[in-house]
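**Q** Any chance you could fold what I've pasted below:
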Amino acid sequence: MFVLTMYVMLLTLDDYKPTYQDRLATPGMMIRPKGNALEISYNSEDTESWDLYVQALDNFLAPYNESQQIMNNKDCTPNTYFIQEDAGEIRNNPKRSCQFNRTVLGNCSGINDRYYGYPDGQPCVLIKLNRVIGMLPGKDDQSPYVTCGAKVNYSQPLVAVKFLNVTYNADINVECKINSLAIANPTSDRDKFAGRVSFKLRINKN
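**A** Got it, this is the predicted structure:
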């Protein structure tokens, strides 16, 4: 009986879209590299202390290489939604995403500066929005943007934040929030990751 129940349930699952999902309308936010307990702490003069952060960013951005983007994704028209509708019972799957080349992240792309500013005390932190299926983030020609205590180089789907003039040997608490007309309540008191992310940055120097 259990096997039959599982079989029937599996028949209802969609290979490309979850059958059930929560009602969370506000996307969560997360940073890369994450570090331990959302804390990025290192010594700018100690390569071993920041090399793991650099490796984590390299691995995370690998799918954003131009060759991978051209191969897997579509070169979409800027400022236009790329909507791929199904034709009745004919499913338009698998759907393709728009290209996002890491070069748009500028000095935080890891191309011009392969160490993302970490040994110079000007580290890059990437902020990403967790996907909410079916959400169209822009509204009234306004794209969503993220604000936090750092310089934002690009806003969607990754935000590259480069910290400048960081005070050494001190804890810096950072909170980044999403602002979008398409989201009624961009932050939630019940979920600290809904529409925002907080982390601590500390750069030591001998």
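**Q** from here on, contacts and neighbour counts on C-alpha atoms
**A** Noted.
**Q** Now do the helices in this structure.
**A** Using DSSP state H, the helices of the chain run over 2-11, 47-61, 66-72.
**Q** where exactly do the strands run in the protein?
**A** If you assign secondary structure with DSSP state E, the strands in the chain sit at 29-32, 39-43, 124-129, 145-147, 151-152, 158-162, 171-179, 196-204.
**Q** for I31, what are its contacts?
**A** I31 makes contact with 38, 125-128, 197, according to CA atoms under 8 Å, 6 or more residues apart in numbering.
**Q** what about 6 Å?
**A** Taking CA atoms under 6 Å, 6 or more residues apart in numbering, we find I31 in contact with 126-127.
**Q** CSV for the strands of the chain, including distance to P18?
**A** Shown next, in CSV, are the strands of the chain (distance: least, CA to CA, whole Å):
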stretch, distance to P18
strand 29-32, 20
strand 39-43, 32
strand 124-129, 18
strand 145-147, 27
strand 151-152, 33
strand 158-162, 23
strand 171-179, 25
strand 196-204, 24
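**Q** Could you say which one of these comes nearest to D75?
**A** For D75, the closest of the strands of the chain is strand 158-162, at 17.0 Å, according to CA to CA.
**Q** thinking again about what came up before, distance to L201 for the helices of the chain - can I get that in a markdown table?
**A** Below are the helices of the chain laid out as a markdown table (distance: least, CA to CA, whole Å):
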| stretch | distance to L201 |
| --- | --- |
| helix 2-11 | 45 |
| helix 47-61 | 12 |
| helix 66-72 | 30 |
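**Q** Now the second one, please; I'll put the structures next to each other:
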Amino acid sequence: MAKDGEKSEWREFIWNPRTREFLGRTASSWGLIFLFYVVFYIFLAGLFALTMYVMLQTLDEDKPTWQDRLATPGMVIRPKADETFEIVYTVQKTESWDMYAQALDNFLEPYNDTMQLQKNDECTPDQYFLQEDSGDVRNNPKRSCQFNRSVLEDCSGFNDRYYGYQEGKPCIIIKLNRVIGLLPGNNGQAPYVTCGAKREDSDKIGELVYFPPNGTFNLMYYPYYGKKAQVNYSQPLVAVKFLNITANEDVNIECKINANNIPIGSDRDKFAGRVSFKLRININN
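**A** You can find the predicted model right below:
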């Protein structure tokens, strides 16, 4: 009998025909609760929409309203086989260096002279290419300066399709990371790249040659206005060719940017403005 009584209590809790209550509440009570939550969630959704609308009014479609203004942009090299920044190959084994040549071909393809002529302007060297807005009137899309891969001469892939790798005189391409609004160099002094071996390998690096001459990033490629405002922007490049590096040994190399208004390294990032990599050229005797 006790069990039948318990079942009866559960049935009445779920639906009580005498009081017409469902789960202990009448229809009007459930209706008020449902109405409360509908109004509550509509209010939350409206508050969220209003917050998003106000926030979106502060955003600029072409550049970030707030950005971490890096004092020193990062540097990267090409080709880059993996995240270890190591270039290791054997001259006599084509398969060991062909991937590097192909990587440089792919990387430099957008810099072909014909493509640059079609989409970018021939700018005046040695001065910033400023394209300021006029009040609320946007000067968009902004133009970009040509960077022709032929400027890289022996490292352009035109005269030597293997970029010196088959001769044990490889080319490395260096570029600075993009920073919106960065104006590197004061008083007309353009930033330039220098490379050298780490102290323990200083006698192994041999002679280097830079393209363009002196490893310069010309001022006409700055400032950068952002991906949306300057859709055809071509980052300037510097190529370094190693002419007689010591073979069959690891050579640890560091390249850095030099400019009179760009500090090298910082408390936040000691590798800012520089890039280190290992180069090993094996020659079978």
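**Q** on that earlier part again, I'd like to know which of the helices of structure 1 lies nearest to P144 of structure 1.
**A** Checking the helices of structure 1 against P144 of structure 1 by CA to CA gives helix 47-61 as the closest, at 21.6 Å.
**Q** Show me what the host helix or strand of G5 of structure 2 packs onto, helices and strands only.
**A** Using DSSP states H and E, G5 of structure 2 sits within helix 2-14. Contacts defined by 3 or more CA pairs under 6 Å, 6 or more residues apart in numbering; DSSP states H and E place helix 2-14 of structure 2 against no helix or strand at all.
**Q** residues in structure 1 aligned with whichever helix or strand comes after it?
**A** Going down the chain from helix 2-14 of structure 2, the next helix or strand is strand 15-16, by DSSP H and E. Under TM-score structural alignment, the alignment places strand 15-16 of structure 2 onto no residue of structure 1.
**Q** cool, and stretch 31-39 of structure 2?
**A** Using TM-score structural alignment, stretch 31-39 of structure 2 lines up with nothing in structure 1.
**Q** got it, and stretch 110-129 of structure 2?
**A** The alignment of stretch 110-129 of structure 2 onto structure 1 (TM-score structural alignment) spans residues 63-82.
**Q** likewise stretch 167-181 of structure 2?
**A** Using TM-score structural alignment, the residues of structure 1 aligned to stretch 167-181 of structure 2 are 120-134.
**Q** Please name the nearest non-neighbouring residue to the residue mapped onto V161 of structure 1 from structure 2.
**A** Under the alignment (TM-score structural alignment), V161 of structure 1 pairs with V240 in structure 2. With sequence-adjacent residues excluded and distances taken as CA to CA, 6 or more residues apart in numbering, V240 of structure 2 is closest to Y210, at 4.7 Å.
**Q** what lines up against the one you found once you look at structure 1?
**A** Under the alignment by TM-score structural alignment, Y210 of structure 2 pairs with V152 in structure 1.
**Q** C108 of structure 1 versus its match, what's the distance?
**A** Distance, V152 of structure 1 to C108 of structure 1, using CA to CA, to the nearest Å: 10 Å.
**Q** list the contacts for the residue positioned nearest the centre of structure 1?
**A** Centroid check for structure 1 by CA atoms, centre = their mean gives K128 as the closest residue, at 1.5 Å. K128 of structure 1 makes contacts with 29-30, 158, as judged by CA under 6 Å, 6+ apart.
**Q** Now with 7 Å, please.
**A** Taking CA atoms under 7 Å, 6 or more residues apart in numbering, we find K128 of structure 1 in contact with 29-31, 157-159.
**Q** ok, for it, nearest residue in space, not its chain neighbours?
**A** With sequence-adjacent residues excluded and distances taken as CA to CA, 6+ apart, K128 of structure 1 is closest to L158, at 5.0 Å.
**Q** And for V104 of structure 1?
**A** Spatial nearest neighbour of V104 of structure 1, excluding adjacent residues (CA to CA, 6+ apart): Y154 at 7.1 Å.
**Q** so the one you found touches A160, yeah?
**A** Yes. The pair Y154 of structure 1 / A160 is scored as a contact, 5.8 Å apart, by CA atoms under 7 Å.
**Q** Which of the two has more residues huddled nearby?
**A** Neighbours around Y154 of structure 1 and A160, counted as other CA atoms under 10 Å, are more numerous at A160. The numbers are 26 against 17.
**Q** I283 of structure 2 and L130 of structure 2, how far apart?
**A** Per CA to CA, I283 of structure 2 is found 49 Å from L130 of structure 2.
**Q** can you check R69 of structure 2 too?
**A** R69 of structure 2 sits 19 Å away from L130 of structure 2, taking CA to CA as the criterion.
**Q** which one is R274 of structure 2 nearest to, not counting chain neighbours?
**A** Nearest residue to R274 of structure 2 in three dimensions, chain neighbours excluded: K256, at 4.1 Å (CA to CA, 6+ apart).
**Q** Enumerate every residue touching the corresponding residue of structure 1 for that neighbour.
**A** Under the alignment by TM-score structural alignment, K256 of structure 2 pairs with K177 in structure 1. Contact partners of K177 of structure 1, counting by CA under 7 Å, 6+ apart, are 146-148, 195-197.
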